[in-house]
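Colleague: Quick one, fold the following:
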Amino acid sequence: MSLTRRIALLSLMALAACGAPRSGPPPAPDGVIFAPNFADVHPVEFRGRAPQNYPVQGIDAARFQTSINWNEARRNGVNFAFLKATEGGDLLDPAFGGHWRDAGRAGVERGAYHFYYFCTSPEDQARWFIRNVPRTPGMLPPVLDMEWNPFSPTCAHIRPPAREVRAQMRRWIKIVEAHYGMRPIIYTTPKFFEENDLSALRGYDFWLRSTAISVSEAYPGQRWRFWQYSATGIIPGIVGKVDLNVFNGSRQQWVTWLAAHKL
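Modeller: Prediction:
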């Protein structure tokens, strides 16, 4: 066999061993914290520390985010994602399965959240969440999303007194915490927080929404772990607008928090 033919054959064998070329970049290495490359359609000048100055940032996503390249999004600063899973006692977000799978494959730290309804018992809602959210090694704590729901034709008018609201929250949390072995995070809005005196709930990590004023102005004196500061974020890899969030702490505090809270 001639030298030329031998080189050609070796080249073909090398290509075959390598396989087909990858489509898009491979997943980023585990544990890497990426700086945010985020934009905002409607940016806000917050008093005090600006969200952009928090080193660890992420998103929350639901069926409205119809196309996410999670590898690209992660490399552009999506270090964590809270993904909508369930509502009430019988609604499953149709995008949850795909988001959960693909975010995990890209190495994004991910957790699932449940949107609470006041026309279904907390026990039924907890069981529905558990039925649809797999107990996955490495997952973030579950999230209980508490806000008034003006859109439900059956639940919008049901607004229990504050003490009953907190009692129902504790019942949901007790079941979910027992199943996953992690204490859930509480997400809420300024109006719901104030009207139901959620500051009375001690020992929980809070994820707080405040998109018009700083989180410290919206929730004076309240400790928090995550801040949802925008609903109009733009991130490479994500089609359309998305909610933007920050973790309250340094990079090292993020690593420490993950070590203590991941499944």
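
Colleague: For the rest of this, base every contact and every neighbour count on C-alpha atoms.
Modeller: OK.

Colleague: Tell me which stretches of the stretch 101-250 of the chain form helices.
Modeller: In the stretch 101-250 of the chain, the segments counted as helices under DSSP state H, counting those that start in this stretch are 122-132, 162-180, 190-195, 215-218.

Colleague: Please produce JSON lines containing those helices, extended by mean neighbour count and distance to residue 232.
Modeller: Below are those laid out as JSON lines (neighbours: other Cα atoms under 10 Å; distance: least, Cα to Cα, whole Å):
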{"stretch": "helix 122-132", "mean neighbour count": "19", "distance to residue 232": "27"}
{"stretch": "helix 162-180", "mean neighbour count": "16", "distance to residue 232": "29"}
{"stretch": "helix 190-195", "mean neighbour count": "14", "distance to residue 232": "19"}
{"stretch": "helix 215-218", "mean neighbour count": "19", "distance to residue 232": "17"}
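
Colleague: before we go on, could you also do this sequence so I can check it against the first one:
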Amino acid sequence: MPPIKRKPAIRKTPARKKKTKPFPTQWKVAIAGLLLILLSPFYYGYVVKGFVATWRWVKDWGQDPNYRTYESFNIKIPKNYTIHGIDVSYYQGKINWQKVKSMKDDDVNIRFAFIKATEGVLQVDPYFQRNWREAPKAGIICGAYHFFRPKRNGKTQAKFFLQVVNLEKGDLPPVVDIETLDGVSALKMRAELSDFLNYVELKTKIRPIIYTGLKFYEDYLEENFDEYPLWVAHYYQPKLRLDKSRWTFWQHSDKAKINGIGHVVDFNAFNGDSTDLAEIILK
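Modeller: Below you'll find the predicted structure:
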């Protein structure tokens, strides 16, 4: 067989590596100077803070001007309300009420607190007595609330609540928290709730406040307890979807961060000014 002819191999000349020029000294100096500026207190105090303020403005741009972000509280708060407060239970743990009282962001500070006292016919909130004692010392106006269980006798729950809570001059009216049917009919729930309200008012001469969610109110309570002050939960909205003449307190967020409290907190607005608040405080 004739020999197989091979094509001559083409050898590639290796590319020469380009010599890298040393980084000019003047650029090193410039970069070092820039870093010094960025890390200096002057830059942080005036430029960075200015940038943060601008970013907040951009973030809220196009949003409802009456629903502004308060960075300290880590939530949006509806404007046009001058009196703000929180509500707490054992979920919030041990609270430093002095820190709560001293916290302020622009025109918002904590003026009042609703504190869980009891639930059903047996449960006392383990932090109630401490909160009920320490919050007023810090200058917080306080109110106590009972978590209502429709399966239990309403009058019995009212007696239990009043055995635990000692209402005094300067307190907010007592509150009954109704959020669930607990498996009973709406008619049964309203009957037991009515017994609770009547007994508390009879013994204290104070008309209690009803706390509930907006949907629960619309489904089961509307037009049944209109003579009682209303505290409504309706979250993350610039406005409460309820006639302003109907409600007294609005729980508009459950994610507030408060100094002195190690857990997120419900945040509330009062429907009125200081004069209006003074009118409902116990005399």
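
Colleague: TM between them?
Modeller: The TM-score (TM-score structural alignment, normalised by the length of the first structure) is 0.73; 209 aligned residues with a Cα RMSD of 2.1 Å.

Colleague: Kindly reformat the helices of the stretch 101-250 of the first structure as CSV containing distance to residue 203 of the first structure.
Modeller: CSV is the format used below for the helices of the stretch 101-250 of the first structure (distance: least, Cα to Cα, whole Å):
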stretch, distance to residue 203 of the first structure
helix 122-132, 20
helix 162-180, 12
helix 190-195, 16
helix 215-218, 19
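
Colleague: Could you measure from residue 249 of the first structure over to residue 204 of the first structure?
Modeller: Counting by Cα to Cα, to the nearest Å, the separation of residue 249 of the first structure from residue 204 of the first structure is 16 Å.

Colleague: Tell me which of the helices of the stretch 101-250 of the first structure approaches residue 148 of the first structure most closely.
Modeller: Closest approach to residue 148 of the first structure among those (Cα to Cα): helix 190-195, 6.7 Å.

Colleague: matching residues in the second structure for the closest one?
Modeller: Mapped onto the second structure using TM-score structural alignment, helix 190-195 of the first structure spans residues 214-219.

Colleague: now stretch 92-112 of the first structure
Modeller: Against the second structure, stretch 92-112 of the first structure falls on residues 124-144 (TM-score structural alignment).

Colleague: Check the separation of the first and last residues in the matching stretch.
Modeller: End-to-end distance of stretch 124-144 of the second structure (Cα to Cα): 12 Å.

Colleague: Likewise for stretch 205-217 of the second structure?
Modeller: 25 Å.

Colleague: Stretch 54-64 of the first structure now?
Modeller: 26 Å.

Colleague: In it, which residues are buried?
Modeller: 54-62 (16 or more other Cα atoms under 10 Å).

Colleague: against the second structure, where does it fall?
Modeller: Using TM-score structural alignment, stretch 54-64 of the first structure corresponds to residues 81-91 of the second structure.

Colleague: mind checking how far the matching stretch is from the chain centre?
Modeller: On the basis of Cα atoms, centre = their mean, to the nearest Å, stretch 81-91 of the second structure sits 8 Å off its chain's mean C-alpha point.

Colleague: Helix or strand for the residue most central in space within the first structure, just tell me which one.
Modeller: Closest residue to the average C-alpha location of the first structure: residue 82 at 1.2 Å, with Cα atoms, centre = their mean. For residue 82 of the first structure, the element it lies in under DSSP states H and E is strand 80-87.

Colleague: Residues in contact with that strand: which ones?
Modeller: 57-63, 92-93, 96, 99-100, 103, 108-117, 125, 128-129, 132-133 (Cα atoms under 8 Å, 6 or more residues apart in numbering).

Colleague: That one vs the second structure, mean deviation?
Modeller: Taken over the aligned residues, the distance from strand 80-87 of the first structure to the second structure averages 0.4 Å (mean Cα distance after the TM-score superposition for the first structure).

Colleague: Show me where the second structure has its strands.
Modeller: Ranges of strands in the second structure, per DSSP state E, are 67-70, 75-78, 84-88, 104-105, 108-119, 123-124, 141-147, 175-177, 209-213, 230-233, 249-256, 265-270.

Colleague: Let me have the ones you listed in JSON lines, adding distance to residue 32 of the second structure as columns.
Modeller: Below are the strands of the second structure laid out as JSON lines (distance: least, Cα to Cα, whole Å):
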{"stretch": "strand 67-70", "distance to residue 32 of the second structure": "37"}
{"stretch": "strand 75-78", "distance to residue 32 of the second structure": "39"}
{"stretch": "strand 84-88", "distance to residue 32 of the second structure": "49"}
{"stretch": "strand 104-105", "distance to residue 32 of the second structure": "37"}
{"stretch": "strand 108-119", "distance to residue 32 of the second structure": "43"}
{"stretch": "strand 123-124", "distance to residue 32 of the second structure": "63"}
{"stretch": "strand 141-147", "distance to residue 32 of the second structure": "55"}
{"stretch": "strand 175-177", "distance to residue 32 of the second structure": "62"}
{"stretch": "strand 209-213", "distance to residue 32 of the second structure": "58"}
{"stretch": "strand 230-233", "distance to residue 32 of the second structure": "55"}
{"stretch": "strand 249-256", "distance to residue 32 of the second structure": "42"}
{"stretch": "strand 265-270", "distance to residue 32 of the second structure": "46"}
